[in-house]
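> Sequence first, then the predicted structure, then my questions.
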Amino acid sequence: MRREKTRGAYVIAAGGTGGHIFLGVALAREIRGRRPEAEILFVGSRHGLEAKLVSDAGFPLELVRASGFAGKSAAAKLVSLAELPVGFLQARRLLARRRAVAVAGLGGYVSVPVVAAARSLGVPTLIHESNAFPGVANRVLNRFATRTAVGIAAANSHLVRPGAVTGTPVRPEFFSVPRLDPSGSTRRLLVFGGSQGSRVLNKAMTEAVSLLGGDGLQVIHQAGESQFEETRARYGDRLPEGWRVVPFLPRIHEQLAWADLVLSRAGSQTLAELAAAGRPSILVPFGSATHGHQTVNAEVFDKAGASVAIAEDSLSGDVLALLLRELLGDRRRLVAMGESARSFARPDAAKLLADLLFEAEGTR
């Protein structure tokens, strides 16, 4: 890999959810691989997961005042609005002190004051939107960011200035998952609702077990740390042979390699992992997700033939059992769905993001 020289700091604004932070870490590692002497700094807020995840990844983190706006109560919105100028001024001082050469805003509310501060200082900016329907922050920032990247092309129809389609970076292990074997006869289901689990998916599975217990399925059901005991109790003594309930799956790429079909939520990071692994899925969007972005994500995959999307209020044990029998009984369809999912994968997503950041830097 060609190594390039630079001076000053690359600043990555990423916070709140794990998806934003993992994206930031992937970009930071790409920058470090290409410009090992470069200073890389994360900026987050005190409300999210960044304090733990950024530290675990080995990068420095500074905090500014910022909090979410969309989907909050009127009182919480007033607090968020009041914090914006404070966060902007904190970010402005920070960027000047660290001699920022370029700023990447990777979604979430902390991007707003940091990218706005960069604009006020003439520092080039890059924003990335991983969902098919952009959040409020990125719809605003897109109007003046130097460069915009999107994980899914459908996002561009909601942006004033369309971005480059880079995909969303995921760990290399997901791209090592072998394709589904068209001649395979296994019927393996992986269920996961994110690191915290999904009460909706857990309930549907514990209802469906009575109908599927004699079908010879193999199931790995990740219930989530906080919901594991409750879910295990719901199954009771009805858990069939070949079914396993676990609280968490730290190496989920291994379970994706094992699975023939996945039942999950429709967050952008989950979809990027399903695409990289080339796995067919049943997607149940989180109904309370801001602006329904998971619903739009699921619709994109459903329309492409990569998934079957089903709304929370339509999901029941009966409905799920019928759908699982239909899909797991049609190997040809599963293979085709897996290949459709793989069409969304971008193994070079981190490289493309870094290219755009360096390109933005060059406009100064």
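Nice, I can see it.
> Could you use CA atoms for every contact and neighbour count after this?
Noted.
> Residues contacting stretch 301-315 from elsewhere in the structure, which ones?
200, 204, 280-287, 298-299, 336-341 (CA atoms under 8 Å, 6 or more residues apart in numbering).
> so how far does that stretch reach from one end to the other?
18 Å (CA to CA, to the nearest Å).
> Comparison target, given below:
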Amino acid sequence: MEKHQASLLESSIALVITGGGTGGHVYPGIAVAKELQHQIPSASLLFIGTNAGFEAKIVPHEGFNLQTVDVEGFKSRGIVGKARALAKLPLAVLRARRLLKAVKPDVVFGTGGYVSLPVMYAAYLSRIPTVTLEPNRQPGMANKLIRRIVDRIAICFEETASAFPQRKVVFTGNPIRKEFSVIGKIPPPDKGMTCNILIMGGSRGASRINQALIDALPYLETQRDYLMFTHQTGPDDYEVVREGYARQGFRAEVLKYIDDTPKMYAKAHLVICRAGASTVAELRASRRPSILIPYPHGDRHQEFNAQALVDKGLAKMILQEYLDGKVLADSLLHCLNNPDAMAQVWANTNEASEKTAAEQVVDLCLQLAGKRSLSPV
């Protein structure tokens, strides 16, 4: 009888998810939405983002409803740009309140980014319970501004806890696709006669990483027959990179974009990539050794993300200001010549709890909605 009543209660859950701009703020929300659908198929879900952000394309593609507010970011803007962004906030809050009034959500979940600011504030004014996710080790501006008005703050790095009110903080990790956790629970692929290197620079690629890898190939001649590269270049550098591998005689699968990232992680022995929040979470969940090259601009949050993995012995880091072909080749050769260090990453116990990050965030949302017993923080 109790289970039946609980099922009836949970079936009425309505969740609004807000955040966007980049994949790091969009994909965690999608992971949570899919997990909630898995647990409660009748759950009502709505995303709130902008017309200009990454979410405008990805959220509808994933089959979810997206409503938008007109808001702009503050970073890297002059006085005029910041003034215009500030002027838009009141209307964005008003628009968000109207959307929330129409949907009547039990909880609002924010994934960070500038669009989450007016929506989370509107939820606070409407007295709707809120959970915000801080995906980076160094907290972003939006979450710093709303830290005192939200009910729970889900963090992805233990070191982030000191930046927020302790009574609100819950360590969940970053919600990502379940496939990455599955990869981390199976033995690594047998290297045999080939070591698979995966290179990624984000959905648009990273020209500096692309060029450094091609410049590194002459220093890797002794390993030519041992290495197999899978390289996501982005659309702009595709031909140059493909020709670079061919010219140097290295085996490589060169792709403009990788659709099935978990599949590529599963066969990779080493990953060379940026250090965005989602990428770092995927590396940790799948237990892949990596060479991280943080995106150098903005508030250095990728550098802080990368340092967290370096401190745990899970990765090496090259700052982009020092990146060139020889430095990258030396770092790659160091990994190849120290197989015990790479093997240790495989051997490390998976840091995640028995529940995935998405499951833990869903639990928080259901607790705040009164659908499950509220556990102490």
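Yep, that arrived. None of these values were measured; they are calculated from a predicted model.
> where does the TM-score land?
The TM-score (TM-score structural alignment, normalised by the length of structure 1) is 0.92; 361 aligned residues with a CA RMSD of 2.2 Å.
> and the contacts of stretch 301-315 of structure 1, which of them are in helices?
200, 204, 298-299, 336-341 (DSSP state H).
> wait, which of those residues is closest to R2 of structure 1?
A341 (31.8 Å; CA to CA).
> The closest one: neighbour count?
27 (other CA atoms under 10 Å).
> And the strands in the stretch 1-150 of structure 2?
14-18, 44-49, 66-68, 107-110, 130-134 (DSSP state E, counting those that start in this stretch).
> Superposed on structure 1, what's the mean shift for the first one?
Following the fit onto structure 1, the mean deviation recorded for strand 14-18 of structure 2 is 1.3 Å by mean CA distance after the TM-score superposition for structure 1.
> whereabouts in structure 1 does that strand align?
Under TM-score structural alignment, strand 14-18 of structure 2 corresponds to residues 9-13 of structure 1.
> Look up how far Q360 of structure 2 lies from the counterpart of T166 of structure 1 in structure 2.
Aligning on TM-score structural alignment places T166 of structure 1 opposite T172 in structure 2. T172 of structure 2 sits 6 Å away from Q360 of structure 2, going by CA to CA.
> Which helix runs longest in structure 1?
Under DSSP H, structure 1 gives helix 74-97 as its longest helix.
> And for that one, what's in contact with it?
Contacts of helix 74-97 of structure 1 (CA under 8 Å, 6+ apart): 11, 64-70, 113-114, 116-118, 120-121.
> Ok, stretch 133-143 of structure 1 next?
By CA under 8 Å, 6+ apart, stretch 133-143 of structure 1 touches 70, 107-109, 111-112, 115-116, 127-129, 148, 154-155, 158-161, 290-291, 293, 296-297.
> So which of these belong to helices?
Those of these lying in helices (DSSP H): 111-112, 115-116, 293, 296-297.
> Can you give me the neighbour number for V103 of structure 2?
15.
> check contacts around the aligned partner of V200 of structure 1 in structure 2.
Here V200 of structure 1 is matched to R208 in structure 2, going by TM-score structural alignment. Contacts for R208 of structure 2 (CA under 8 Å, 6+ apart) come out as 320, 323.
> on that earlier part again, for the longest helix of structure 1, what is the distance to the chain centroid?
Using CA atoms, centre = their mean, to the nearest Å, the mean C-alpha position of helix 74-97 of structure 1 is found 25 Å from that of the whole chain.
> Find me the equivalent region of that helix in structure 2.
Residue span in structure 2 matched to helix 74-97 of structure 1, by TM-score structural alignment: 79-102.
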